[in-house]
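Chemist: what's the 3D shape of this:
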Amino acid sequence: MSVSLSYPHDPSSNAPRPLAAETVWAVAAQLREAVARRESPWAIDPKDLVAAATRLEVNRHRVDVHWDFAHAVHDEDRQPVLGICETDPTAPGIALVSINTALLANRPDLMLSTVAHELGHVVFDVPAATRQPARRYRSVSAGPHSFDGATVREERRANEFMGALLVPPVPLHLRLVAHARAERLRMVHAPHHGRVGCRVLARDTAPEAVGGVISALAGDFGVSDRFIAVRLQRYRLIEGGRL
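Modeler: Okay, the predicted model is just below:
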């Protein structure tokens, strides 16, 4: 059974139109609904994510995703990368996704985020990749690589999709409120992208208290502290946060 996803696109090329962050979040929410969460109401297991994303229907076009966790993965310069999404014009509608398990064996949070990042490329880049081979990878470090403008946009979009898929705004906000109340931290009214009617964490909260809440949230969602910090900022869940 395939998962159906949709977003504004050019019908002639299947390429995404310029998408606001909220639109990317909505696409991630479509996929998240199809992922089983057997052990946690908040965190996603990479195996469950892969199981849900083997056959997709993106803007009414079928995409079959072939996953490989058994081989080392390199970029064009033979440098190791965390994951890669490839397409071949001789096999339209197929995405070949390889995850560098050897680099990720002791980092379950990084394994999860890499799978989700590459899925972002599958969802937004594969439907339009019909004319020539294409490769999109998640590097170990951004330092050695230089990207053109289009690739930078694709990478940012894949990261935004990854973030909203693993840590959506409303569930994150609900858990933030729960932890803040448990610690008796001050919450205030401010604009945000989370649960309607809920307050956000006050900007004058002590840094050590913020750090404690971030660590608790990271445990809830199975990601790193840094991952949570970025999502809190993106959703404006700490007073004064901005997009």
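Chemist: switch to C-alpha atoms for all contacts and neighbour counts from now on
Modeler: Noted.
Chemist: ranges for the strands of this structure?
Modeler: 3-5, 55-58, 61-68, 81-87, 94-99, 134-139, 187-188, 200-201 (DSSP state E).
Chemist: Make TSV out of those strands and add mean neighbour count.
Modeler: Below are these laid out as TSV (neighbours: other CA atoms under 10 Å):
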stretch	mean neighbour count
strand 3-5	18
strand 55-58	20
strand 61-68	18
strand 81-87	24
strand 94-99	23
strand 134-139	20
strand 187-188	16
strand 200-201	24
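Chemist: Could you also give me the structure for this second sequence? I'd like to compare it with the first:
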Amino acid sequence: MKSPGGARWRAQLTGWRGGLFALLGLYALGATVFLLAGGGQPAMTSLVAMEAEVEGGDASADTGQATSVEPAAAGEAATGAAGSVSTAAAASEPPPDCNDIDPVEHNVDPGLTGVHALDFVTLEEQPAAFAGYAGCPLIVNFFASWCVPCVTEMPDFERFWNEHGTQVAVLGLAANDRLEDAIATVIDRGVTYPTGLDEGELFIDFGGLGMPTTVFVSPEGQILETHSGLLTLEDITTRAEEHFGL
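Modeler: All right, here's what the predicted structure looks like:
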């Protein structure tokens, strides 16, 4: 026979168990509702945010790098454009007009070398210097009144000078000749390009071997060719094209 006290104890124990199971059920239900309602989203959101920050940081770094490169590229483009403009401006500058050269207005320049360091005397007996021809191609023709080939070719030099005088200077120098005879020859042959007198050893300095002698001189004053013998207009033009790029 069971005692009344044991019955009460069993009844209380059963009630506690029921309450405990009820609490556990409520906890499980609450957890389920919390998860279904997105209770785990903050952690996921934080991860997404971290990934976004990482990706955003890379994007920022990339953006910063692009920004730092683009100004440099722009600077290079600007420099290139400026260089192109400068080059175009330099290319557009007209070459000196060799017809405007007056060797009488120049003195021998000790800073120059080659032909440009030499001087001569005009047929008007004025001192002149080859330094005045610096920057221009120059053809020097040595002639003499007593030299038949010299007298023969002088009109061809005149024609060449009339056609190309703006690009190439022409100078006639009377060598081993009297001043009055040289002047008479120039007038008789209709020569209008500058002429002078070789009173020293210019003929030898220019490498002359016989009369007539024609010398082609670069704009820098260097002798490109020394030719002894008669030249026609075609010969002069061909050599000028070869040496000076006419």
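Chemist: How close are the two chains, by TM-score?
Modeler: The TM-score (TM-score structural alignment, normalised by the length of structure 1) is 0.24; 100 aligned residues with a CA RMSD of 6.0 Å.
Chemist: Make a markdown table out of the strands of structure 1 and add distance to M111 of structure 1.
Modeler: Converted to a markdown table, these look like this (distance: least, CA to CA, whole Å):
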| stretch | distance to M111 of structure 1 |
| --- | --- |
| strand 3-5 | 22 |
| strand 55-58 | 20 |
| strand 61-68 | 13 |
| strand 81-87 | 8 |
| strand 94-99 | 8 |
| strand 134-139 | 11 |
| strand 187-188 | 33 |
| strand 200-201 | 29 |
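Chemist: so which of those strands gets nearest L176 of structure 1?
Modeler: Of all those, it is strand 200-201 that lies closest to L176 of structure 1, at 8.1 Å by CA to CA.
Chemist: So which elements touch the closest one?
Modeler: helix 169-182, strand 187-188 (3 or more CA pairs under 8 Å, 6 or more residues apart in numbering; DSSP states H and E).
Chemist: tell me the most buried of the ones you listed?
Modeler: Across these, averaging neighbours per residue (mean count of other CA atoms under 10 Å) puts helix 169-182 on top, at a mean of 18.
Chemist: Now the helices and strands packed on strand 200-201 of structure 1 in TSV, please, with extra columns for distance to R135 of structure 1.
Modeler: Formatted as TSV, those follow (distance: least, CA to CA, whole Å):
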stretch	distance to R135 of structure 1
helix 169-182	30
strand 187-188	44
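Chemist: Can you say which of the ones you listed is nearest to R32 of structure 1?
Modeler: So among these, helix 169-182 is nearest, using CA to CA, at 11.8 Å.
Chemist: Can you name every helix or strand that the closest one contacts?
Modeler: Using 3+ CA pairs under 8 Å, 6+ apart: helix 169-182 of structure 1 touches strand 200-201, helix 207-221.
Chemist: Kindly recompute the last result at 10 Å.
Modeler: Applying 3 or more CA pairs under 10 Å, 6 or more residues apart in numbering; DSSP states H and E, one finds that helix 169-182 of structure 1 makes contact with helix 149-166, strand 187-188, strand 200-201, helix 207-221, helix 225-234.
Chemist: can I get these in a markdown table with distance to V65 of structure 1?
Modeler: Shown next, in a markdown table, are these (distance: least, CA to CA, whole Å):
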| stretch | distance to V65 of structure 1 |
| --- | --- |
| helix 149-166 | 16 |
| strand 187-188 | 43 |
| strand 200-201 | 38 |
| helix 207-221 | 25 |
| helix 225-234 | 26 |
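Chemist: taking the ones you listed together, which one is wrapped up most tightly?
Modeler: strand 200-201 (a mean of 24).
Chemist: what sits against W25 of structure 1?
Modeler: Residues near W25 of structure 1 by CA atoms under 10 Å, 6 or more residues apart in numbering: R157, E160, F161, M162, G163, A164, L165, V167, P168, P169.
Chemist: M111 of structure 1: which of those is nearest?
Modeler: M162 (11.9 Å).
Chemist: any idea how far the closest one lies from A180 of structure 1?
Modeler: M162 of structure 1 is 25 Å from A180 of structure 1, where distance means CA to CA, to the nearest Å.
Chemist: residue contacts, Q65 of structure 2?
Modeler: A59 are the contacts of Q65 of structure 2 under CA under 10 Å, 6+ apart.
Chemist: returning to what we had before: quick one: which of the helices and strands packed on strand 200-201 of structure 1 is nearest A29 of structure 1?
Modeler: Per CA to CA, nearest to A29 of structure 1 of those: helix 169-182, 9.8 Å.
Chemist: Helices of structure 2, residue ranges please.
Modeler: Ranges of helices within structure 2 are 4-36, 41-92, 148-164, 179-188, 202-205, 233-244, based on DSSP state H.
Chemist: Need those helices in CSV (columns: distance to A128 of structure 2).
Modeler: Output for the helices of structure 2, formatted as CSV (distance: least, CA to CA, whole Å):
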stretch, distance to A128 of structure 2
helix 4-36, 108
helix 41-92, 30
helix 148-164, 20
helix 179-188, 16
helix 202-205, 13
helix 233-244, 24
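Chemist: tell me the most buried of those?
Modeler: Ranked by mean neighbours (mean count of other CA under 10 Å), the helices of structure 2 are led by helix 148-164, with a mean of 18.
Chemist: quick one: it to helix 179-188, angle?
Modeler: 50 degrees (axes from the mean of the first three to the mean of the last three CA atoms, to 10 degrees).
Chemist: Who are the packing partners of helix 148-164 of structure 2?
Modeler: Applying 3+ CA pairs under 10 Å, 6+ apart, one finds that helix 148-164 of structure 2 contacts strand 138-143, strand 169-175, helix 179-188, helix 233-244.
Chemist: All set now, cheers.
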